[in-house]
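>>> just to be clear, the model below is a prediction. Sequence and coordinates:
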Amino acid sequence: METDILHKLIESAALAIEILAVIFITCAIFYNVIKAAINFSKRSPEFFRKYKDNIGRSLQASLEFLVAADIIRTVIIEPTVQSVIILCALVLIRTFLSWSIIIESENRLPWKPKYETDSDTFKN
C-alpha cells in the first residue's frame, strides 16, 4: 500500500518535472521572440547572436529538466535492463543535442572555454 502511494508520488514528480520543462521551453521561446521583435529595429551585429544564445541556453536548461525526469522515472520507478538502456540512449541523444546547441549558438566546441570577443579572458 505504502509503496503504491510512493510509486505514484514519484511518477507524479517525474511528470511534473517534464511539464515544467515544456512550460519553460514555451515561455523562453515566447519571451525571446517578443524581445527580438522589440529590438529588431536596432539591427546590431550582436542581435542575432544574442537571440540564438538565449534560445540555446533555454533549450539546454529544459533538456536538463527532461533528463532529470527520465532518471527519476527509470531508476526509481522502473529499474529494468530495458529501461536503463533506453535511459542511456536518451541521455546520449540529449547530450548530442546539447552539444549541437552550444556549437550553433556559441560557435565553439562544448569542451573549449568560452572567451570574450575582445580579449583572452574567460567570461564569468
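Thanks, I have it. Numbers count the residues shown, from 1 in each chain.

>>> only C-alpha atoms for contact and neighbour calcs from this point on.
Will do.

>>> now Glu11. Nearest residue, chain neighbours left out?
The shortest distance from Glu11 to any residue other than its chain neighbours is 6.6 Å, reached at Arg73 (CA to CA, 6 or more residues apart in numbering).

>>> my read is that neighbour is in a strand, agree?
No - inclusion of Arg73 in a strand is not indicated when DSSP: H, G, I helix; E, B strand; the rest coil is applied; the result is helix.

>>> comparison target, given below:
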Amino acid sequence: MVCFLKKHPYESVITEVRQQLGKGILLGLEFLIAADIIHTVAVDLTFESITVLAVVVLIRTFLSFTLEAELHGRWPWQQPREAR
C-alpha cells in the first residue's frame, strides 16, 4: 500500500476508492430492491406489503440516483461531459 501511495497522488487514490465503494453500494442497492420484490411476490402478497415495497423501492431508487450523481457529477439521464 505504501508503494501505491508513492506512485499516485493522495487525491487520486481517495477518488478511486470512493468510486469503487460507490459502485459497490449501487450494486448492493439493486440487489436489495430485487430481493424485496421477490420476497413480496413470493411470500407475503398483501396490499400492505405492496405499499411498503413501493415506499422502500422509491427510497432506494432515490438513493441510487443521488449516489450516481455524486459519483459521476451528473444525473443518470444527462449526457457525459465529454459528449457535450
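Okay, I see it. Keep in mind that this is a model prediction, so the values were computed, not measured.

>>> TM-score of the superposition?
Here the TM-score for the pair of chains, by TM-score structural alignment, normalised by the length of structure 2, is 0.81; 83 aligned residues with a CA RMSD of 2.3 Å.

>>> sorry, back to before: tell me how many other residues crowd the corresponding residue of structure 2 for the residue nearest to Glu11 of structure 1.
Residue mapping for Arg73 of structure 1 onto structure 2 gives His39, with TM-score structural alignment as the criterion. By the other CA atoms under 10 Å criterion, the neighbourhood of His39 of structure 2 contains 14 residues.

>>> now do His39 of structure 2 against Arg18 of structure 2, distance only.
When CA to CA, to the nearest Å is applied, the distance between His39 of structure 2 and Arg18 of structure 2 equals 31 Å.

>>> now do Ala42 of structure 2
Going from Ala42 of structure 2 to Arg18 of structure 2 by CA to CA gives 36 Å.

>>> more neighbours, these two?
The residue with more neighbours, out of Ala42 of structure 2 and Arg18, is Arg18; 14 against 9, by other CA under 10 Å.

>>> mind checking what secondary structure the more buried one has?
Arg18 of structure 2 ends up helix, using three-state DSSP.

>>> with adjacent residues omitted, what lies nearest to it?
Leaving aside its chain neighbours, Arg18 of structure 2 sits nearest to Leu71 (7.9 Å; criterion: CA to CA, 6+ apart).

>>> which residue in structure 1 aligns with the one you found?
Structural correspondence for Leu71 of structure 2 with respect to structure 1 (TM-score structural alignment): Ser105.

>>> trace Ser49 of structure 2 over to structure 1, please.
Applying TM-score structural alignment, one finds that Ser49 of structure 2 aligns to Ser83 in structure 1.

>>> still on that earlier bit, what's near enough to touch the match of Leu71 of structure 2?
Contacts for Ser105 of structure 1 were tallied using CA atoms under 8 Å, 6 or more residues apart in numbering; they are Arg49, Lys52, Asp53, Gly56.

>>> which one is the first one nearest to, not counting chain neighbours?
With CA to CA, 6+ apart as the measure, Ser105 is the residue that lies nearest to Arg49 of structure 1, at 6.9 Å, once sequence neighbours are left out.
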